[in-house]
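In: The sequence isn't on hand, but the structure is:
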């Protein structure tokens, strides 16, 4: 006897053979919109799920997903949502209709690779939403991922693969023969994606702070004092890439660790003054490239009288890239940095 549960399949209204189907969360992830958007479209325009499980639960069929993807393409091309829904519903199920006019960022995909796409179920959907410049969908998918998995897991499994895919897309376009002025193609997609990630990280941190109410760490219990005196986060002088620090700030906030975020290109003198004034439990200095990985800045922080009880952590690939000229080993990942700051070094 086979005791395994029967797979969830759709029973189509037309009486056709059963086919795989998806719940609303999986459907939203596959086409690159937020769950709230799917619910709104069904409520307002009548475009939604038409399958159901043997138990009567509504499910999205492959045909439903095809129609919804067509609606997304239409709205990305400037068609009003109500009209786009009507066109998608009126189109034959096997061929939803002619492709809408292409616009910058719309209709293309990111080269995630099979392993990256399999890492998180929302990866392909997030990539699609970013390429069509749908900021609301990108933000919604990110919010759902951070809420469901936490900042660290969602960053490693979802955000990083999609950001790398965007980088490969840009690099491949810039390197193409005859690219010329088109070498900047997809930069608008990369900027929108990065901005949406930063905003979603802020929302995740705010939600975590509200949910926790106050840090749950007893005074003096933190191995590096981070739970008592907090962590100071800053980019090295000349460093403009702040997104990884935003992720670290949100991840630490989730864990009840107070954070002061100083952002991009903090001059050395300003960093030293901030350490003097706040006496943080830890200082993280981010450098994305070897050009900004200034070991003298780290040494200067460590030499401060107030820094004797402060852990100074250089973070980012720039420190390891600068190893040949005196670089300092850095945490290998966001997960590693969080461990160092919360579980001891």
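Out: All right, it came through fine. Given the structure is predicted, the values throughout are model-derived calculations rather than measurements.
In: C-alpha only now, for contacts and for neighbours.
Out: OK.
In: residue boundaries of the strands in this structure?
Out: 9-10, 19-20, 51-52, 58-59, 231-235, 259-261, 282-286, 311-315 (DSSP state E).
In: Show me which positions of the fifth one end up buried.
Out: What that stands for is strand 231-235. Neighbour-count burial for strand 231-235, with 16 or more other Cα atoms under 10 Å as criterion, is recorded at 231-235.
In: quick one: residue 189 from residue 128, how far?
Out: Distance of residue 189 to residue 128, given as Cα to Cα, to the nearest Å: 11 Å.
In: who touches both of those two?
Out: None of the residues lies in contact with both residue 189 and residue 128 under the rule Cα atoms under 8 Å, 6 or more residues apart in numbering.
In: And residue 342, how far from residue 206?
Out: For residue 342 relative to residue 206 (Cα to Cα), the value is 19 Å.
In: neighbour-wise, which of those two wins?
Out: When residue 342 and residue 206 are compared for neighbours, residue 342 comes out ahead with 18 against 14, by other Cα atoms under 10 Å.
In: this is the comparison structure:
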């Protein structure tokens, strides 16, 4: 039974859960399905969400997905999914190039959306999508999980405590050898390392020393090595903030890296193990001795935080999530546009 009436109505919390649907049935959709099933069985989330439906471009594939994860409904088209009045929140799990049109389809049909990163292929698409969110009153949020994880608060608390002194520099990298995946090298799907993995070190930097701390980028330098298809195979970007803090972001789809995040201060430094899904945080003094190790909370899959945040925002009648508000999504998309512009990289659909 739907809790939404018309384009936007207050959510009825009379013991009813948020029915979550997944648009797409690829690898990341399965990760989300696993998350939703675990949330539904966890006392912390069981009264909040219900794994409800999936849609794929092939009904047989959708039914197999629904059967595997115990979803109530399966649809062979995205239009059929958004026509279901019982769907409250749609997680969009398709390539970047499709996010804008699919999020707009959902919102115009009265569905709230949680859109996998990168939010869209470029900032123009992001602004168009968020314009529709404002017009329809639907919740629209970017599903970049590290923005919602408890590790974000932990890192900011350490840095805010002054334990490593005054922060002066930061470095973050994320590299996976994934160039064998067709969507990663295809310009038509907004492929390349930047939008798929590079978005994480840029967001880590933004959270560790950037907008989370009131800084704005003054200037930057960037370079990339192109894949034979024309998209970036690997890249590096140096950002200089208005107070002189420097940050280096590196990403690649052809090599593996330590996935580390490093924040350097005048009295020590901080090391985050795996910025894509923080496993722990080490704090060192200026003498390079380990001062302490901080564990991150045990999690279901890591995706539960973004789902819970979106579901609670929906219930509260909000149109954005506090952990990743619209202005942050647009700022990161604009930054990645600027980086690609420096490279001379445009996707075919942008011409």
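Out: Ah, there it is. A quick note: this is a predicted structure, and the numbers were derived from the prediction, not measured.
In: quick one: TM-score?
Out: Put the two chains on top of each other and the TM-score (TM-score structural alignment, normalised by the length of structure 1) is 0.25; 123 aligned residues with a Cα RMSD of 5.2 Å.
In: still on that earlier bit, out of the strands of structure 1, which comes closest to residue 86 of structure 1?
Out: strand 51-52 (19.2 Å; Cα to Cα).
In: Reformat the buried residues of strand 231-235 of structure 1 as CSV; add distance to residue 71 of structure 1.
Out: Compiled in CSV, the buried residues of strand 231-235 of structure 1 are given as follows (distance: Cα to Cα, whole Å):
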residue, distance to residue 71 of structure 1
231, 46
232, 45
233, 42
234, 43
235, 42
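In: Looking at the residues you listed, spot the one nearest residue 277 of structure 1.
Out: Out of these, the member with the shortest distance to residue 277 of structure 1 (by Cα to Cα) is residue 232, at 11.3 Å.
In: Correct me if wrong: that closest one contacts residue 261.
Out: Yes: between residue 232 of structure 1 and residue 261 there is a contact at 6.2 Å, judged by Cα atoms under 8 Å.
In: Between residue 189 and residue 128 of structure 1, which has more neighbouring residues?
Out: More crowded of residue 189 of structure 1 and residue 128, by other Cα under 10 Å: residue 128, with 28 against 23.
In: Compute the number of surrounding residues for the nearest residue to residue 239 of structure 2 once chain neighbours are set aside.
Out: Leaving aside its sequence neighbours, residue 239 of structure 2 sits nearest to residue 220 (Cα to Cα, 6 or more residues apart in numbering; 4.5 Å). The burial count assigned to residue 220 of structure 2 is 17, neighbours taken as other Cα under 10 Å.
In: Go ahead and list the helix or strand containing residue 220 of structure 2.
Out: In this assignment (DSSP states H and E), residue 220 of structure 2 forms part of strand 217-226.
In: So what touches that strand?
Out: 210, 232-242, 339, 342-343.
In: Return the set of buried residues in that strand.
Out: 217, 220, 222-224, 226.
In: what helices or strands is the longest helix anywhere in structure 2 leaning on?
Out: Using DSSP state H to assign secondary structure, the helix with the most residues in structure 2 is helix 326-343. Secondary structure elements in contact with helix 326-343 of structure 2, counted by 3 or more Cα pairs under 8 Å, 6 or more residues apart in numbering; DSSP states H and E, are helix 123-136, helix 199-208, strand 217-226.
In: For residue 311 of structure 2, which of those is the nearest?
Out: Using Cα to Cα, these put helix 123-136 closest to residue 311 of structure 2, at 16.0 Å.
In: next structured bit after the closest one?
Out: Next element after helix 123-136 of structure 2 (DSSP H and E): strand 140-143.
In: what angle sits between the helix or strand just after that following strand and helix 199-208?
Out: Moving toward the C-terminus from strand 140-143 of structure 2, the next helix or strand (DSSP H and E) is helix 150-160. On the basis of axes from the mean of the first three to the mean of the last three Cα atoms, to 10 degrees, helix 150-160 of structure 2 is oriented at 40 degrees to helix 199-208.
In: For helix 150-160 of structure 2, buried residues please.
Out: Buried, per 16+ other Cα under 10 Å, within helix 150-160 of structure 2: 151-152, 155, 159.
In: Secondary structure element holding residue 54 of structure 2?
Out: Assigning secondary structure by DSSP H and E places residue 54 of structure 2 in strand 49-55.
In: Quick check: which helices or strands does that strand pack against?
Out: strand 18-23, helix 27-40, helix 59-69, strand 73-75, helix 78-82.
In: Any figure for the gap between residue 193 of structure 2 and residue 80 of structure 2?
Out: Taking Cα to Cα, one finds residue 193 of structure 2 at 33 Å from residue 80 of structure 2.
In: neighbour count winner among those two?
Out: Taking other Cα under 10 Å, residue 193 of structure 2 and residue 80 do not tie; residue 193 has more neighbours (30 against 11).
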